[in-house]
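Colleague: Return atomic coordinates for the entry below.
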Amino acid sequence: MGGPDAAAAVWTEDGWLAYLYRPGVVLARDEHWRDVAELLGAERVGGERSQQLRGLTVLTVPIDDQTETLGHLTRVDLELGVGIATPDHIMFVTPGGCGQCCPATEPEELDGAVAPYPPITSDTGAGTGVFVSVVDTGWWPAAATDPATPWLAGVTGDPETIDLNHIHPYAGHGTFIAGVVRNQAPAAQIRVEGFLPLGGAAYESEMVIQLGEALALSPDIISLSAGCPTREELPLLSFEVFWEQRLSHQKGTILVAAAGNDSHRLPFWPAAFPWTVSVGALDADGKRADYSNYGSWVDVYALGTDLVNAFPTGTFYCHQPPNEGEKREFTGLAKWSGTSFSTPLVSGLIAARMSQHGISARIAADELLAEARVAGRRGVGPVLEPNN
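Modeller: So this is what the prediction gives:
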């Protein structure tokens, strides 16, 4: 699937990316769409995909330029109420923020680093009977049979298309994440869904359809290392409806979501929802990583810096300064940093706790978060350490 075919950006006064959205499109709950359509002269988007949204309506609004979309939303705020209609935000493996990316670094060569890192837990049965859905860029099938990554045997997913002579940004992201889960839960069943295409971006309206498809397979844990900031810092309307219509009715299943890498405390969605397990990142010294978002909406922090796991064998050219244009060669493994990777570490710990005690993901997560609060560190917050 391709990435968003249209995008518009809103910037802060100090030059940071505030959020991205789909020009000419707004979202509304089913009970409000007629009022919004009448006010704005908007038209409802039909078709099979829209019917899968369950409670959410996509509307096209008349615009002569991209910024008119926001003008329409301001009018809705004033005449119908704040949050009645919202942008169709663009969710990223790469969140906004002054060129900084999630992962917080581009993939790096090992340079003697031990693989995998964190090491695989000694409890080889951890995760038995647990199904983890990784919603990400897709799955690199060669990793399942590569002698360098035996811990990925049996993982499945939507194959990711990768040019090994010129590995694109975020390629292998989902495979790396699956490896991090397996390090903590070696016996877990993992499927990597290819819902984030080249460029690692998707409209929120499309993302919740894809999450619904993942949920239809009845996973215990959904691990999502993508998200976005939003207009007026309001919750993602599509995810509010997804929770109400779908996820809240699937008892025990949880969504573990990355807190993002913008180095600030502003909410990053969907991690900021109270029904998710939101994960920030720690450095190797146990301090909060300087790239990690933080604040009272972050549930827990876990190691996210310099993790080592599976990566496609091939050539990668850096896209981010100060290394832009640098050539890097990989042979099945890479070192990577970001809340993208602290998130599956926590997902793996939840899976391990589930199998250890025969409990649901929700109960396992609650137990681990309670322990994380007891182990909390000044200046950081609740923390979880990898299993040994």
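
Colleague: switch to C-alpha atoms for all contacts and neighbour counts from now on
Modeller: OK.

Colleague: Show me what the lengthiest strand in the chain is packed against.
Modeller: For the chain, the longest strand by residue count, based on DSSP state E, is strand 17-29. Helices and strands touching strand 17-29, by 3 or more Cα pairs under 8 Å, 6 or more residues apart in numbering; DSSP states H and E, are strand 8-11, strand 56-60, helix 68-79, strand 85-92, helix 237-245.

Colleague: Would you mind putting these into a markdown table with mean neighbour count and distance to Asp299 alongside?
Modeller: Converted to a markdown table, the helices and strands packed on strand 17-29 look like this (neighbours: other Cα atoms under 10 Å; distance: least, Cα to Cα, whole Å):
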| stretch | mean neighbour count | distance to Asp299 |
| --- | --- | --- |
| strand 8-11 | 16 | 28 |
| strand 56-60 | 23 | 28 |
| helix 68-79 | 17 | 31 |
| strand 85-92 | 27 | 21 |
| helix 237-245 | 20 | 18 |
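
Colleague: Second chain to compare with the first, below:
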Amino acid sequence: MTQTTAAKGPAYPQVVVDSDAASIVEEVLSSLTVTATAGEPHPELRLTRLTIELGPDDSLDALLAELRRRIAEQNGGWLPSIGKDREASSPMVTGYSRIMSFTPTVVPVDAHGGHPRVVAVGGPSSAHGGIPKIMAIPPAIYSESPGADDVGYEILSTSPATSDDFHPPVDGGVRIGWIDTELADLEVAPGGDAADAWRAHSAFVRDLIRQVAPDAEEPVLRGVLKERGGRGDLWDVAVAMVDLVLHAKVDILLLPLATYTADGLPPLLLRRALEVISGRCLIIAAAGNQLVMDGWKRDRCRTTASWPAAFPQVRAVAARFDGPSHPLPQWVDAFTPSAYFEARFFTGMVRIEADTPATEFYGAATWAGTSFSAAHAAGLVAARMSATGLTATQAWDALVAEGEQLILDQP
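Modeller: Now for the predicted structure:
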């Protein structure tokens, strides 16, 4: 651990640099009287994270610009790789390094046998006002019942079964690894504090995978998105990506998460992680809810690139909320016909958003977002692999060629 001396200030802005050049960066920062604390270098990423102490009026962007200028001046124009460990679309000075999992819309399933209630985002839930078709719900839990406008699903139990109840995970099968929130206890204590909806994100994703791919192995989770709203450090995400592929040996890496950059360029951490793992497994990522929800974030629009989905070696999965009137960007590879999915959720009182009244849930929920489209796609690929012996890439190609459950976006 290396320490330079300098100014006081909050020690949370972080940068990542090539490990071989970390000492050079620290020397220049010291000459600028900026304190930098270096963590342990990551052997596969070949990057080191530096925690920078800035004053309340200091700008990390301005510091990095001066840092690059001085390094280039001292080294004949040569520059090491330097990047931020942060969500670059956020205003600079306040920002911790964050990556967000998607949790926009979640509603309870009716415990008394009625249709799931769907809250539409940006428009009706279907072209005819009916309930969108929910993909691959286990037949042991739901049965199709014709509706006036669409296909609905009837709850067969007031305490809905889960995928655990109808098929145990299979050892030695297809292995999916994913990065998400930590797994939560889905039983909310009666009379206690209400649960936060975002904490069920990983359990919901896991159940979606199990529904579609019951013959796959138990999915392998790295729960690094631990902070409020399902946020975490991009460094931890990159480390988890490498760990799941190189050490857990997953066949499919699922990334139901995203980060954004102000200049639209890919973050160094994700670029380096993909350099390490590309070609070793199929990588599927959520394309981002900015593609399907107008006004989801005021500084993002339907053309905003999300990472890692926009990398060419990643299969980006979106969803259709409002039909083809809004074309998806070229980097989106496929979409699911519906954005709404149903799976395990909390039993008890749940806050959908912070500082809002709690709603009672009964063990399952309908939830919308491209996280779940990506999870559904990963399950479809795993199921096809289990049934046919195809590789992950071959299974993906077969599914998009059929164009029924996973639809190729670009002609």
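
Colleague: returning to what we had before: can you name the next helix or strand after the longest strand of structure 1?
Modeller: helix 33-40 (DSSP states H and E).

Colleague: Average offset of that next one relative to structure 2?
Modeller: The superposed helix 33-40 of structure 1 is, by mean Cα distance after the TM-score superposition for structure 1, a mean 3.6 Å from where its aligned residues fall in structure 2.

Colleague: list the helices and strands that helix packs on?
Modeller: Secondary-structure packing of helix 33-40 of structure 1 (3+ Cα pairs under 8 Å, 6+ apart): strand 43-44, strand 56-60, helix 68-79.

Colleague: any chance of these in JSON lines, with distance to Asp285 of structure 1 too?
Modeller: Formatted as JSON lines, these follow (distance: least, Cα to Cα, whole Å):
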{"stretch": "strand 43-44", "distance to Asp285 of structure 1": "52"}
{"stretch": "strand 56-60", "distance to Asp285 of structure 1": "44"}
{"stretch": "helix 68-79", "distance to Asp285 of structure 1": "43"}
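
Colleague: closest to Ser223 of structure 1 out of those?
Modeller: Judged by Cα to Cα, the one of the helices and strands packed on helix 33-40 of structure 1 that comes nearest to Ser223 of structure 1 is strand 56-60, at 23.1 Å.

Colleague: and for the closest one, what span of structure 2 is it aligned with?
Modeller: Using TM-score structural alignment, the residues of structure 2 aligned to strand 56-60 of structure 1 are 47-51.

Colleague: And stretch 342-350 of structure 1, by the same measure?
Modeller: The aligned range for stretch 342-350 of structure 1 is 373-381, by TM-score structural alignment.

Colleague: Just tell me which of the helices and strands packed on strand 17-29 of structure 1 ends up closest to Ser225 of structure 1.
Modeller: strand 85-92 (8.7 Å).

Colleague: can you give me the helices in structure 1?
Modeller: 33-40, 48-51, 68-79, 173-184, 204-215, 237-245, 339-357, 361-374 (DSSP state H).

Colleague: which one of these has the most crowded surroundings?
Modeller: Of all these, helix 173-184 has the most neighbours on average by mean count of other Cα atoms under 10 Å, namely a mean of 31.

Colleague: Which part of structure 2 matches that helix?
Modeller: Under TM-score structural alignment, the match for helix 173-184 of structure 1 is residues 201-212.

Colleague: Check the mean deviation of the matching stretch from structure 1.
Modeller: Compared with structure 1 after fitting, stretch 201-212 of structure 2 deviates on average by 1.2 Å (mean Cα distance after the TM-score superposition for structure 1).

Colleague: That stretch: how far from the chain's middle?
Modeller: Chain-centre distance of stretch 201-212 of structure 2: 13 Å, with Cα atoms, centre = their mean, to the nearest Å.

Colleague: And for that stretch, what's in contact with it?
Modeller: For stretch 201-212 of structure 2, contacts defined as Cα atoms under 8 Å, 6 or more residues apart in numbering pick out 103, 136-138, 162-163, 169, 180-184, 216, 219, 223, 341-345, 371-372, 375-376, 378-380, 383.

Colleague: Number of residues surrounding Tyr317 of structure 1?
Modeller: 19 (other Cα atoms under 10 Å).

Colleague: I meant to write Ile190 of structure 1 there.
Modeller: 25.

Colleague: What distance do you get for the equivalent of Trp269 of structure 1 over in structure 2 to Leu234 of structure 2?
Modeller: Alignment note (TM-score structural alignment): Trp269 of structure 1 maps to Trp307 of structure 2. Separation of Trp307 of structure 2 from Leu234 of structure 2 (Cα to Cα, to the nearest Å): 11 Å.

Colleague: I am finished for the moment; much appreciated.
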